[in-house]
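Asker: Okay, predicted coordinates and the sequence, questions at the end:
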Amino acid sequence: MTDEPSRSPRANMVAALNVPQNARRGFGFALLATLAIFVFFVLLPGTFRSPLFYLALGFVLATSLGAFATVILTLISAYRLSRES
């Protein structure tokens, strides 16, 4: 890791904790989990309610689960980074 004088301390911390990579992994996991839940609990059993209702619930589940997974992965990165010092 090289410290560039033009980068802010916040940008250095984000880069050191691999936040963009953790966000991609976290939201990828969340999308797969949401899709699996949608298939197993909505499509396979069948439903008579509006699909927009389930799409809205799926959006909330995907964003909240993605944010939670991103935080957990970033905390793991921070712990590993603290153990290196």
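Answerer: Sure, I can see it.
Asker: okay, CA-based contacts and neighbour counts for the rest of this
Answerer: Fine.
Asker: those helices in the protein, which residues are they?
Answerer: For the chain, helices defined by DSSP state H occupy the ranges 9-16, 19-38, 51-84.
Asker: Can you name every helix or strand that the shortest one contacts?
Answerer: Other helices and strands packing on helix 9-16, by 3 or more Cα pairs under 8 Å, 6 or more residues apart in numbering; DSSP states H and E, are absent; none qualifies.
Asker: Between helix 51-84 and that helix, find me the angle.
Answerer: Relative orientation of helix 9-16 versus helix 51-84 (axes from the mean of the first three to the mean of the last three Cα atoms, to 10 degrees): 90 degrees.
Asker: try it against this one:
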Amino acid sequence: MAVAVELRNLGTVTWTPTGAALVGAKREELTGLKVSPLESIPPGTSRRIVVELDAAESEARGSYTLKLWAGEAGTGGVTLDGVMFP
């Protein structure tokens, strides 16, 4: 299973996704996530990011919060609520 998001870097420094977490309503975290591409997003540009989950449809059913983090110090992360599976 996978979810794709279009991220726009509104900051002043390059932002490179390095990892992700999916957190459910009961604070359970789904593991085994893969983020691609792991390419930098320069300021003022957008890039499509795909987060893949290695789980059966029945294991990942429902609404989640998607958290993405960056490799650059001080750039922060991105949190998206209401990510639905399947």
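Answerer: Happy to help now that I have it. From a predicted model like this one, the values you see are computed outputs, not experimental measurements.
Asker: TM-score of the superposition?
Answerer: The TM-score (TM-score structural alignment, normalised by the length of structure 1) is 0.24; 39 aligned residues with a Cα RMSD of 4.2 Å.
Asker: coming back round to it: among the helices of structure 1, which is the most enclosed?
Answerer: helix 19-38 (a mean of 17; mean count of other Cα atoms under 10 Å).
Asker: For that one, name the packing helices and strands.
Answerer: Of the remaining helices and strands, those touching helix 19-38 of structure 1 by 3+ Cα pairs under 8 Å, 6+ apart are helix 51-84.
Asker: Return the distance of the helix it packs on from the chain's centre.
Answerer: Between the centre of helix 51-84 of structure 1 and the centre of its host chain there is 3 Å, according to Cα atoms, centre = their mean, to the nearest Å.
Asker: Can you name every helix or strand that it contacts?
Answerer: Packed against helix 51-84 of structure 1 by the contact rule (3+ Cα pairs under 8 Å, 6+ apart) you find helix 19-38.
Asker: Contacts for the helix it packs on, please.
Answerer: Residues from elsewhere that reach helix 19-38 of structure 1 (Cα atoms under 8 Å, 6 or more residues apart in numbering): 14, 54, 58, 61-63, 65-70, 73-74.
Asker: so can I have JSON lines of the residues you listed showing distance to residue 37 of structure 1?
Answerer: Listed next are the contacts of helix 19-38 of structure 1 as JSON lines, based on distance: Cα to Cα, whole Å:
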{"residue": "14", "distance to residue 37 of structure 1": "32"}
{"residue": "54", "distance to residue 37 of structure 1": "11"}
{"residue": "58", "distance to residue 37 of structure 1": "9"}
{"residue": "61", "distance to residue 37 of structure 1": "10"}
{"residue": "62", "distance to residue 37 of structure 1": "10"}
{"residue": "63", "distance to residue 37 of structure 1": "14"}
{"residue": "65", "distance to residue 37 of structure 1": "12"}
{"residue": "66", "distance to residue 37 of structure 1": "14"}
{"residue": "67", "distance to residue 37 of structure 1": "18"}
{"residue": "68", "distance to residue 37 of structure 1": "17"}
{"residue": "69", "distance to residue 37 of structure 1": "17"}
{"residue": "70", "distance to residue 37 of structure 1": "20"}
{"residue": "73", "distance to residue 37 of structure 1": "22"}
{"residue": "74", "distance to residue 37 of structure 1": "25"}
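Asker: Cool, thanks, signing off.
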